[in-house]
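> no FASTA, just this:
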């Protein structure tokens, strides 16, 4: 009986899983089209038809990763404490993927629209949305919606400090939250409509 030939979404899921496995096993720098194709049981031409560069292939795999643990988003009863937990969870993910992120930043074209959103921000609303909603319900935040750029600030600061300084400590996260994020969220949530629009 001939082997089942995968197509479409089934094949793409297998390829993206193989990409993540290769990055985990060999690091971003040593992940290759050849290795991914062999691991996925397909040909290099199949990969090249989907992604013109390794960076875009890895980016797609990470953006589609459903195994990233977002369970650190809980209701502690405090906006600051919720943000501290969320950023600690984000720090652990970035620490694990630091070499990959550095490689992607080096390889991706900054003029390529949307790559940063896909890499860093595609799950911001999943993580921070409930935190903001809980803070509103407790009266810690006002009713004005937080613009996407404001909502992205916690991850942006965490990413910057991780890539520039290395591992970010719990004290560093607490300082980011107390001096930057909480005041910004409070101000933006209590500002007139359009005040924070870009």
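That came in fine, so what should we check first? The shown structure was predicted, so the numbers you read here are calculated from the model rather than taken from an experiment.
> Going by C-alpha atoms from here, please, whenever you check contacts or count neighbours.
Fine.
> For residue 155, list the residues it contacts.
Residues counted as contacts of residue 155 (CA atoms under 8 Å, 6 or more residues apart in numbering) are 87, 90, 120-121, 124.
> For residue 55, state which of the residues you listed is nearest.
Residue 55 lies nearest to residue 120 out of those, by CA to CA, at 14.1 Å.
> now the contacts of residue 155 in TSV, with distance to residue 17?
TSV is the format used below for the contacts of residue 155 (distance: CA to CA, whole Å):
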residue	distance to residue 17
87	26
90	21
120	19
121	21
124	22
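> Where neighbours are concerned, which of those has the most?
Using other CA atoms under 10 Å as the neighbour criterion, residue 87 leads the contacts of residue 155 with 26 neighbours.
> In addition, the following structure is provided for comparison:
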């Protein structure tokens, strides 16, 4: 099965092709064993190369994992879905959060390990989380204000704005279950929208 030796692979691959292979191997190892157990030796073995090849590019495990995350995770969209009304926007946004969390399941352990650390890796993870948690929700609320659904969205506190996403992430990470459509509708219809209306004094 191994008709091509590691040595011939090292000779053939260069530049971007080699780097992509190394980062794919790092991602696969992260998925297989997790952040804490990931080693340069195992990644090098997966990639059919040597540890010095990895160390020259990424001197620390944090740098290697950060590069693998950047290589493998798609860029965050600039804005949440636009469905034409606030309720639809928030539901669509929550569905996107669930999909993204599933795609990035190996990142959970990295998040836990990097919590409270002031590193480039922790900053990257924080930026990834901020999009759906606050920036996207603010965008959805600003759209709703332009459509005349709500007034003065800037008056809403951040804790209220991020409530739907926080509840979904709690279900995924802490309760270890994926919220159903009914769960999402309950969050939006019975918690979020009534609280927004109360905060803004927009009672039916």
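That came through fine. All figures in this text were calculated on a predicted structure; none of them were measured in a lab.
> Need the TM-score from the superposition.
Once superposed, chain against chain, the TM-score is 0.63 (TM-score structural alignment, normalised by the length of the first structure); 181 aligned residues with a CA RMSD of 4.1 Å.
> What separation is there between the aligned partner of residue 89 of the second structure in the first structure and residue 74 of the first structure?
Under the alignment by TM-score structural alignment, residue 89 of the second structure pairs with residue 82 in the first structure. From residue 82 of the first structure across to residue 74 of the first structure, the span is 7 Å (CA to CA, to the nearest Å).
> and what of residue 89 of the first structure?
Residue 89 of the first structure is 11 Å from residue 74 of the first structure, where distance means CA to CA.
> Surely the match of residue 89 of the second structure and residue 89 touch.
No - at 10.8 Å, residue 82 of the first structure does not count as touching residue 89 under the criterion of CA atoms under 8 Å.
> of the two, who's got more company?
It is residue 82, of residue 82 of the first structure and residue 89, that has more neighbours when counted by other CA under 10 Å, with 23 against 18.
> any idea how far the residue lying closest to the more buried one once chain neighbours are set aside is from residue 137 of the first structure?
Of all residues not flanking residue 82 of the first structure in the chain, residue 76 sits nearest, at 5.9 Å (CA to CA, 6 or more residues apart in numbering). With the distance defined as CA to CA, residue 76 of the first structure ends up 13 Å from residue 137 of the first structure.
> now residue 130 of the first structure
Noted for residue 130 of the first structure: a distance of 10 Å to residue 137 of the first structure, by CA to CA.
> Same drill for these two, tell me which one is more crowded.
Remark: of residue 130 of the first structure and residue 137, residue 130 carries more neighbours, 15 against 12, as counted by other CA under 10 Å.
> And the contacts of stretch 68-83 of the second structure?
Under the criterion CA under 8 Å, 6+ apart, residues 20, 23-24, 26-27, 88-89, 92-93, 104, 128, 131-132, 136-137, 139-140 lie in contact with stretch 68-83 of the second structure.
> Grab the nearest non-local neighbour of the residue positioned nearest the centre of the first structure.
Nearest residue to the geometric centre of the first structure (CA atoms, centre = their mean): residue 120, 3.6 Å. Nearest residue to residue 120 of the first structure, sequence neighbours excluded (CA to CA, 6+ apart): residue 155, at 7.7 Å.
> aligned partner of residue 140 of the first structure in the second structure?
In the second structure, residue 140 of the first structure lines up with residue 149, judged by TM-score structural alignment.
> which residues does that match contact?
85-86.
> distance of residue 201 of the second structure from residue 177 of the second structure?
With CA to CA as the criterion, residue 201 of the second structure and residue 177 of the second structure are 34 Å apart.
> quick one: the helices in the second structure?
Ranges of helices within the second structure are 6-12, 15-33, 40-47, 51-57, 61-72, 86-103, 107-114, 120-130, 136-146, 158-161, 163-173, 181-186, 193-199, based on DSSP state H.
> which of the ones you listed is buried the deepest?
When neighbours are counted by mean count of other CA atoms under 10 Å, the highest per-stretch mean among the helices of the second structure falls to helix 136-146, a mean of 20.
> packing partners for it?
helix 86-103 (3 or more CA pairs under 8 Å, 6 or more residues apart in numbering; DSSP states H and E).
> now the angle from the helix it packs on to helix 136-146?
Going by axes from the mean of the first three to the mean of the last three CA atoms, to 10 degrees, helix 86-103 of the second structure is angled at 160 degrees with respect to helix 136-146.
> And residue 174 of the first structure, what's its match in the second structure?
Residue 174 of the first structure maps onto residue 185 in the second structure when the alignment is built from TM-score structural alignment.
> overlap in contacts of residue 82 and residue 74 of the first structure?
Joint contacts of residue 82 of the first structure and residue 74 (CA under 8 Å, 6+ apart) are residue 131.
> And stretch 79-87 of the first structure against the second structure, how far off on average?
On superposition with the second structure, the mean distance recorded for stretch 79-87 of the first structure (mean CA distance after the TM-score superposition for the first structure) is 1.0 Å.
> contacts for that stretch?
For stretch 79-87 of the first structure, the external contacting residues (CA under 8 Å, 6+ apart) are 72-76, 127-128, 131-132, 134-135, 140, 154-155, 158, 173-174, 177-178, 182.
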